[in-house]
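Undergrad: please find the sequence and the predicted model below.
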Amino acid sequence: MRVGGWAADAGLGVIFAAVLAFWAYRIADSWGGGYWGFDCAAGAVVCVIALARRFDPARAAAAGLAVAATAVLAARFADLPSEPGPGMALGLAVLVGTAVRALPVVTTCGVAAGGLAVATGSLLTAHTLAAGVPSVTAMNVLVWAAAVVAGLFPRLLDARRRAVAEGVRRAERLRLARELHDVVAHHVTGIVVQAQAARLVAHKSPGKAGDALAEIEAAGSDALAAMRRVVGLLRDPDEPAARAPGGPGGLDGLDELGELVGRFEAGGRAVRLRLPDEEETATWPPEVAGTVYRVVQESLTNISRHAPHSRSVTVSVERDRETLTVEVADDSSRGPSRHHQRGGYGLIGMRERVEALGGTLRAGPRPGAGWSVRATLPVPRSKALPERARR
């Protein structure tokens, strides 16, 4: 036990002794003789048990309640002053409050119910029932209620803190899971696509195999650098992380999305890219810009993995007043298992990113043929600027 705990128990022991002495004096003054002895002895036993509660709160509470119940029955049949007296009631309050604060729910309910039964049990030993609820009974019930509240309040605070902490940990795990998925899935998919292209080149034009291998090497280096950024963040969360694509400062003009699409086009697919003016993208909040980049990145990764026979892709980012719409669509043919294949962690991560900003995400087959991922994000109102188109 800490020094503060010993000091608190020492102060509590002094209070117990003062209350027991005061009540013994009152009994001796009103009842005379040695009637005070039983109350003082029984109350002292419960108070000592209360001081030892830290070693085993459940057993201490059970022992204290047993002693108090025995005292009530003894006072009833031996015609002694009402029990439990103030000293015993105070000791029981400490035991009940500790139980409510620290013990499991079932045990806590049992101790609290036992405390209430003992408090109301003083009606059996009351000598003035005709005048209404005896003052001793009212005092015992009030002390019991105060003990329950005193134990329940910090218990609820602890539960709320745990819930908040768990929510923060879960949000952080999901954030890291999204980042790892985005980094690993995108870069590894690029490496796989480049390796497949290298195999074809090696058969048809062996002299160009070196260029394909260089592309694989570059994709591997990018993957390694991205993984190092994420691992560095995990190892030292206080260290500022390198800016991720689409992070603070917008999208570096439109170059980052252009580079992303350019790497995808290197796989042999034509991409039509429609973007707002660079000056407008610079006004987007960092979290919006980052989400736009990740949605496009994950959508292109899914096309590489699940729609290898698609011939053209359209990437569109449009602004309409306070709504930003991001859509990535391909022209691949429908397959019976395509929806299942695209229901992995990538779509889950995209939906979490979009919904965290108050937006919506829809992914599914397009009318006729192809697949579309469409995200809408709320953005602050700004001056509308014309669109431009790229190929």
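TA: Yes, it's here. As the structure is a computational prediction, the values presented were derived from the model and not from experiment.
Undergrad: could you use CA atoms for every contact and neighbour count after this?
TA: Will do.
Undergrad: residue ranges of the helices in the stretch 201-350 of the chain, please?
TA: With DSSP state H, counting those that start in this stretch, the ranges of helices along the stretch 201-350 of the chain come out as 209-235, 255-265, 278-281, 286-306, 338-341, 345-356.
Undergrad: list the buried ones in the first one?
TA: Right, helix 209-235. Buried residues in helix 209-235, counted by 16 or more other CA atoms under 10 Å: 209, 212-213, 215-216, 219-220, 223, 226-227, 229-230, 232-233.
Undergrad: of those, closest to residue 121?
TA: Comparing these against residue 121 with CA to CA places residue 233 closest, at 61.4 Å.
Undergrad: ok, and here's another one to check against it:
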Amino acid sequence: MTSALRHRVRPLVPAIACLVDLMLCLTQEGNRSEVAVPLITVAVCATLFARARWPLAVLAVHLGWSASVTVVWESRPVAGLLVALYAVAAGRPARLSVPGALLTTLVLCGQLDLSAESWRGALFYVSVAALLAGGTWGLGRRNITLRAEAAAAALRVERLRIARELHDIVSHALSGIVVQAAGAQAVLPTDPGRAARALTAIEGTGAQAMDEMHRLLGLLRSAGDDDAPRLDRQPGLPDIGTLLDWARDNGLTPTTVVVGEPGRLDDSTSLAAYRIVQEALTNTLKHAGPGTAVTLRLAWSDADLTISVEDHAGRSPWAAGRSPRGGYGLTGLRERVSTVGGTFRSTALDHGFVVSARLPLARHDKQAAAAAVR
């Protein structure tokens, strides 16, 4: 049962349990003239609406009612009692729910008229009562297991996302630091001022990367906690201009081409677009080196954004048929684009390498996008 369907059915459970217990009550000849029994049954079943908040109290009410009505009026309400037991099993630890299941079994056995049965018949009915209570308890415990598994799966997804963000941050920062450090070393004897500017750029890049890593590592340490910190703002398409500035500072020559009327992207899709450009520029700097011309193309349509980053590095190592070392960046991009419903391609060309992706626009009404690049 899906979560949405479960939320729709949940408010109907008390009414269904009340209807079943009323039918059981009214089928007893001795109870047809008793007005009190159906009225109290409705009142007791109404407590099931509070079963999520006070499951133990609700179960106690149903145990008391079921036991007393069996003795006084010889009625046998079952449905409400089982629903209350399920709520306890699904929301409380076993040390509390197991005694509830045992008491429920005793009450169900007390509702049976075993005096007229042979020992085999009595054993059969007692077994049925135990199976009803035990099966209900087991279903409730299974609900706890499913919730725990869903929480663990969500935690794994979150940690993988954070690991992917760390890769992007570290790879991007270190590539710039290596290039700037090499340049500073080369010009230090002849141009100390230029070397100082390169060292300043290294300091700024390192500090920014450290800030982002601290935030992500804080999330990783506290993932799964209710009071875990959240990233207030993730980068997105409007921040691509800072990536282009970074590329220029590190010796690349980026050119931007925008086609079509900009549309609106979801936050996750906008982050994917940012990471595509970031990874492509980082890999261009790492494998083709400073002085490489790069073309960023944003092609908007009514349904999607096609984004491509193409470098013109001549006969680069990529064009020779070798992928970037490790390949984790492009693999991560492919997974990231897939999760937002897009498609991703990376292709070696004679003159360089191109990374492209098709990203769907937000399903909401189209809005003008902020100017992402200049």
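TA: Nice, thanks for sending it over. Every value quoted in this text rests on a predicted model; they were computed, and no experiment measured them.
Undergrad: ok so, going back, make a markdown table out of the helices of the stretch 201-350 of the first structure and add distance to residue 89 of the first structure.
TA: Shown next, in a markdown table, are the helices of the stretch 201-350 of the first structure (distance: least, CA to CA, whole Å):
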| stretch | distance to residue 89 of the first structure |
| --- | --- |
| helix 209-235 | 53 |
| helix 255-265 | 72 |
| helix 278-281 | 70 |
| helix 286-306 | 58 |
| helix 338-341 | 65 |
| helix 345-356 | 52 |
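Undergrad: wait, which of those helices is closest to residue 384 of the first structure?
TA: helix 278-281 (7.8 Å).
Undergrad: helices or strands up against the closest one?
TA: Helix 278-281 of the first structure is packed against no helix or strand, with contacts defined by 3 or more CA pairs under 8 Å, 6 or more residues apart in numbering; DSSP states H and E.
Undergrad: tell me the buried residues in that helix?
TA: Those would be 278, 280, 281, for helix 278-281 of the first structure by 16+ other CA under 10 Å.
Undergrad: just checking, the second one touches residue 385?
TA: Spelled out, that is residue 280 of the first structure. Yes - between residue 280 of the first structure and residue 385 there is a contact under CA atoms under 8 Å: 6.8 Å.
Undergrad: out of the helices of the stretch 201-350 of the first structure, which gets nearest to residue 183 of the first structure?
TA: Here helix 209-235 is closest among these (CA to CA), at 6.4 Å.
Undergrad: run the chain-centre distance for stretch 141-151 of the second structure.
TA: Put simply, stretch 141-151 of the second structure sits 15 Å off its chain's centre (CA atoms, centre = their mean, to the nearest Å).
Undergrad: list the buried residues of that stretch.
TA: Neighbour-count burial for stretch 141-151 of the second structure, counted by 16+ other CA under 10 Å, picks out 141, 143, 144.
Undergrad: helix, strand or coil for the last one?
TA: By that I understand residue 144 of the second structure. Per DSSP: H, G, I helix; E, B strand; the rest coil, the secondary structure class of residue 144 of the second structure is helix.
Undergrad: which helix or strand contains the residue nearest to it when sequence neighbours are not counted?
TA: Computed as CA to CA, 6 or more residues apart in numbering, the closest residue to residue 144 of the second structure that is not its neighbour in sequence is residue 90, at 5.7 Å. Taking DSSP states H and E as the definition, residue 90 of the second structure sits inside helix 79-91.
Undergrad: which residues in the first structure does that helix align to?
TA: Helix 79-91 of the second structure corresponds to no residues in the first structure, going by TM-score structural alignment.
Undergrad: does anything pack onto that helix? Which helices or strands?
TA: When contacts are defined as 3+ CA pairs under 8 Å, 6+ apart, helix 79-91 of the second structure packs onto helix 13-26, helix 55-72, helix 94-110, helix 119-187.
Undergrad: what is the equivalent residue in the second structure for residue 171 of the first structure?
TA: The equivalent of residue 171 of the first structure in the second structure is residue 157 (alignment by TM-score structural alignment).
Undergrad: look up how far residue 151 of the second structure lies from that match.
TA: Distance, residue 157 of the second structure to residue 151 of the second structure, by CA to CA, to the nearest Å: 10 Å.
Undergrad: could you do residue 173 of the second structure as well?
TA: Going from residue 173 of the second structure to residue 151 of the second structure by CA to CA gives 33 Å.
Undergrad: now residue 193 of the second structure
TA: 54 Å.
Undergrad: can you list the helices and strands packed on helix 79-91 of the second structure in TSV and add distance to residue 344 of the second structure?
TA: Listed next are those as TSV, based on distance: least, CA to CA, whole Å:
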stretch	distance to residue 344 of the second structure
helix 13-26	47
helix 55-72	50
helix 94-110	48
helix 119-187	16
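Undergrad: and the residue nearest to residue 144 of the second structure, what does it touch?
TA: Counting by CA atoms under 8 Å, 6 or more residues apart in numbering, residue 90 of the second structure touches 137, 139, 140, 141, 142, 143, 144.
Undergrad: switch to 7 Å and redo it
TA: For residue 90 of the second structure, the contact set (CA atoms under 7 Å, 6 or more residues apart in numbering) comprises 140, 141, 143, 144.
Undergrad: and of those residues, the nearest to residue 131 of the second structure?
TA: Nearest to residue 131 of the second structure out of the contacts of residue 90 of the second structure is residue 140 (CA to CA; 13.9 Å).
Undergrad: residues near that closest one, how many?
TA: 21 (other CA atoms under 10 Å).
Undergrad: distance of residue 4 of the second structure from residue 125 of the second structure?
TA: Per CA to CA, residue 4 of the second structure is found 37 Å from residue 125 of the second structure.
Undergrad: okay, these two: which has more neighbours?
TA: The neighbour count for residue 4 of the second structure versus residue 125, taken as other CA under 10 Å, is higher for residue 125 (18 against 8).
Undergrad: contact partners for the more buried one?
TA: Residue 125 of the second structure neighbours (CA under 7 Å, 6+ apart): none.
Undergrad: could you redo the last one with a cut-off of 10 Å?
TA: 108, 109, 112, 113, 114, 117, 119, 131 (CA atoms under 10 Å, 6 or more residues apart in numbering).
Undergrad: cool, and residue 209 of the second structure?
TA: Taking CA under 10 Å, 6+ apart, one finds 166, 169, 170, 171, 172, 173, 174, 203 in contact with residue 209 of the second structure.
Undergrad: and it? What does it align with in the first structure?
TA: Aligned by TM-score structural alignment, residue 209 of the second structure pairs with residue 223 of the first structure.
Undergrad: stretch 192-201 of the first structure maps to which residues in the second structure?
TA: The counterpart of stretch 192-201 of the first structure in the second structure, using TM-score structural alignment, spans residues 178-187.
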